[in-house]
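# got a predicted model here, sequence first, then my questions.
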Amino acid sequence: MTNSDINRYKDKAFQIFGIFCTLIGLVVLAVFLIDIAIDGISRIDWDFLTSLPSRRASSAGIYTAWAGTLWILVLTAVIAFPLGVGAAVYLEEYSRKTKLANFLEINIANLAGVPSIIYGLLGLEIFVRQMRLGGSLLAGALTLSLLILPIIIVTTRESIKAVPRSVRDGSYALGASKWQTIWNQVLPASFGGILTGIILALSRAVGEAAPLIVIGALAYVPFAPTTPLDEFTVLPIQIFNWTSRPQEAFLTNAAGAIIVLLCITFLLNGIAVYLRLRQQKKVKW
């Protein structure tokens, strides 16, 4: 048996092993989703979506939780979008390839893998204590913005890199400046990938509970927030609160809230996939 035959068998073995692991993961995920659906689908109705939290499981709802989640999602996007895209454009188009730039690039990539609770501790010290924002929506959005900024920067840079050099050269040949080329050619051409990365980053932020608990988000809020400085709760914290209760009825409520949270996450991921496919059809180099 030759070395090429051995390598071929190894490749097939790895492929079979990968397929097997994927199937196992899909089965586990399917069992989890089916179990959640069986427990929680009967609990989801209009009253459940529009009712305030309550000590009685039968009358408890998730209105304040999903309202807080929507606020956090919008504020985080408003803060992280310009900062992340701006930083990526600078690092990719303007920054010189020095040792400092390489150091920053490596650390930005590493920050994407830092546990989320570390960002919670950072947000607690900077936004809650130093800036005196307390456990407000704004403090939570700023903390989650720190969490997803590395992801946005990395994905935006990769999208900008995918734009061919010929697009830039053609723009320069027509007399456009560097900024005009970036604004009118590079960013529109890479916008699909940029938006996909931002939506996927927000999908991660919407499911986070640890950093928000650290900065002081409440488990019980009897009112929906109306300003960025209001106290708040979110769906992951509400789910955590209900699953810690001994009554079985609260576990049913938690299952219903999980279904709502999964719907939000799947919707965001579906939008990201649609935008990527649409951009791939629209732009052909």
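Cool, got the structure. Numbering: from 1, shown residues only.
# going forward, measure contacts and count neighbours with C-alpha atoms only.
OK.
# so how far is stretch 105-118 from its chain's centroid?
Relative to the centre of its chain, stretch 105-118 is centred 14 Å away, using C-alpha atoms, centre = their mean, to the nearest Å.
# could you work out the end-to-end span of that stretch for me?
For stretch 105-118, the first-to-last residue distance is 20 Å (C-alpha to C-alpha, to the nearest Å).
# touching, Ala67 and Ala224? I think so.
Yes. Under the criterion of C-alpha atoms under 8 Å, Ala67 makes contact with Ala224 at 6.3 Å.
# quick one: which of those two has more around it?
Each of Ala67 and Ala224 has its neighbours counted (other C-alpha atoms under 10 Å); Ala67 has more, 21 against 17.
# how near is the more buried one to Asn241?
From Ala67 to Asn241 the distance is 17 Å (C-alpha to C-alpha).
# which ones are touching Gly113?
Counting by C-alpha atoms under 8 Å, 6 or more residues apart in numbering, Gly113 touches no other residue.
# next one: it from Leu146, what distance?
For Gly113, the distance to Leu146 equals 12 Å [C-alpha to C-alpha].
# joint contacts of these two?
By C-alpha under 8 Å, 6+ apart, no residue touches both Gly113 and Leu146.
# put this next to the first one:
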Amino acid sequence: MSGRKRISDVFAYILIGICCVISVSVLIGIIAYVFIKGIGVVDWSFLSSVTSVLNGTVGIAGNIVNTIIAVVLTLLISAPVGICGAIYLNEYAKPGKIVSAIEFATETLSGIPSIIFGMFGMVFFVEGLHMGYSLLAGSLTLSLMVLPLITRNTQEALKTVPDSYRQGAIGLGSTKLYMIVKILIPSAMQGIVTGVILAVGRVVGESAVLLFTAGSAKLLPNDIKQLLLKPFQSGGTLTVQMYLSATSEGDFDTAFGIAVVLLIIVLCINFLTKLLTRLFNKSTRTV
């Protein structure tokens, strides 16, 4: 290697290192600032009660329940549709204009701003289908938003499975459905789970869609009946409440406290993704 190439390599290495340091520093700075501003607000009362002027309490328990309901409903709707759609596109559909059109539509959906999904959900689900502001309307809208993410991740995961698995199963007399359920899906489970977890992270951090469709109620269900009826009622998630606390109510302490809770949830989701990836890698190597 010439001296010029060595100098350029060293310069590129230093430049990449500087970019990495800047990225990590910005992340650490944001996390540290949010934690310093909001960690003093977070305690058991803050997590287990609701805001009440009469009782003099400030809490986000109702918002936590609403967030969990929104995540569960969204996954129940989008995960089966996205996974089955990816299986059809990758295993059944013949390459052509129809498949290209579906993939193009999926990629276009993934690039649409969330505020547009929110406006569509308000017009179609809230007003058109007369659902009103409810967690169900918000979850249906969120399902449309995360569907491309789950579909594309599942499709790419299925593409990584060697064709020899398919040919061997069919050659041994297996049906195509049995081969997909027993061989392809377990082999691609790492990518499928990663896509679902990423979808959960996007749902947890979404606010624009839910402001237009789910409303901002923060009441905590008192019994099982109220909990079962909650999807059909208005409900504000953690991100919605954080936005309202910082803008409409001017309560920045509560907003930063919610931000701390959201950061912890997002970090846990990322660590869970890494953990599951390692577990699936170990199981694959063992097999």
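Yep, that arrived. Please read these numbers as outputs of a predicted model, since none were measured by experiment.
# the helix or strand hosting Leu275 of the second structure packs against which elements?
In this structure, Leu275 of the second structure sits in helix 252-286 according to DSSP states H and E. Applying 3 or more C-alpha pairs under 8 Å, 6 or more residues apart in numbering; DSSP states H and E, one finds that helix 252-286 of the second structure makes contact with helix 3-38, helix 189-204, helix 238-246.
# mind putting those into CSV with distance to Leu158 of the second structure?
Shown next, in CSV, are these (distance: least, C-alpha to C-alpha, whole Å):
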stretch, distance to Leu158 of the second structure
helix 3-38, 32
helix 189-204, 8
helix 238-246, 34
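# now distance to Glu103 of the second structure and mean neighbour count too, for those, in JSON lines please.
Compiled in JSON lines, those are given as follows (distance: least, C-alpha to C-alpha, whole Å; neighbours: other C-alpha atoms under 10 Å):
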{"stretch": "helix 3-38", "distance to Glu103 of the second structure": "32", "mean neighbour count": "13"}
{"stretch": "helix 189-204", "distance to Glu103 of the second structure": "17", "mean neighbour count": "21"}
{"stretch": "helix 238-246", "distance to Glu103 of the second structure": "31", "mean neighbour count": "22"}
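# closest to Phe212 of the second structure out of those helices?
helix 238-246 (10.3 Å; C-alpha to C-alpha).
# so what does Gln180 of the first structure match up with in the second structure?
Using TM-score structural alignment as the criterion, Gln180 of the first structure maps onto Tyr178 of the second structure.
# now do the same for Phe212 of the second structure: its match in the first structure.
Matched by TM-score structural alignment, Phe212 of the second structure corresponds to Val214 in the first structure.
# how close does its match get to Tyr94 of the first structure?
The separation that Val214 of the first structure has from Tyr94 of the first structure, given C-alpha to C-alpha, amounts to 37 Å.
# and those two? Which one has more around it.
Val214 (18 against 11).
# the stretch 101-250 of the first structure: helices as residue ranges?
116-123, 137-161, 165-173, 178-181, 187-206, 210-215, 235-243, 248-282 (DSSP state H, counting those that start in this stretch).
# tell me which of the ones you listed is the most buried.
Of the helices of the stretch 101-250 of the first structure, the one with the most neighbours on average (mean count of other C-alpha atoms under 10 Å) is helix 137-161, at a mean of 25.
# how close does it sit to the second structure?
By mean C-alpha distance after the TM-score superposition for the first structure, the fitted helix 137-161 of the first structure averages 0.6 Å away from its aligned residues in the second structure.
# tell me which of the helices and strands packed on helix 252-286 of the second structure approaches Ser52 of the second structure most closely.
helix 238-246 (14.0 Å).
# which stretch of the first structure lines up against that closest one?
Under TM-score structural alignment, the match for helix 238-246 of the second structure is residues 235-243.
# next: stretch 255-266 of the second structure.
Using TM-score structural alignment, stretch 255-266 of the second structure pairs with 254-265 in the first structure.
# quick one: average offset of the matching stretch versus the second structure, please.
Using mean C-alpha distance after the TM-score superposition for the first structure, the mean distance for stretch 254-265 of the first structure is 1.2 Å.
# Ser51 of the first structure matches what in the second structure?
Using TM-score structural alignment, Ser51 of the first structure lines up with Ser49 in the second structure.
# how many residues are close by that match?
Count around Ser49 of the second structure with other C-alpha under 10 Å applied: 17.
# quick check: chain neighbours aside, which residue is closest to it?
Nearest non-adjacent residue to Ser49 of the second structure, counting by C-alpha to C-alpha, 6 or more residues apart in numbering: Gly59, 4.6 Å away.
# for Ala255 of the second structure, see how far away the one you found is.
11 Å.
# what of Ser174 of the second structure?
From Ser174 of the second structure to Ala255 of the second structure the distance is 56 Å (C-alpha to C-alpha).
# now do Gly236 of the second structure
14 Å.
# next one: Tyr178 of the second structure
For Tyr178 of the second structure, the distance to Ala255 of the second structure - C-alpha to C-alpha - is 50 Å.
# quick one on the thing from earlier: quick one, which of the helices and strands packed on helix 252-286 of the second structure gets closest to Gln167 of the second structure.
Among those, helix 189-204 sits nearest to Gln167 of the second structure (C-alpha to C-alpha), with 19.5 Å.
# average offset of the closest one relative to the first structure?
Helix 189-204 of the second structure sits 1.0 Å off on average (mean C-alpha distance after the TM-score superposition for the first structure).
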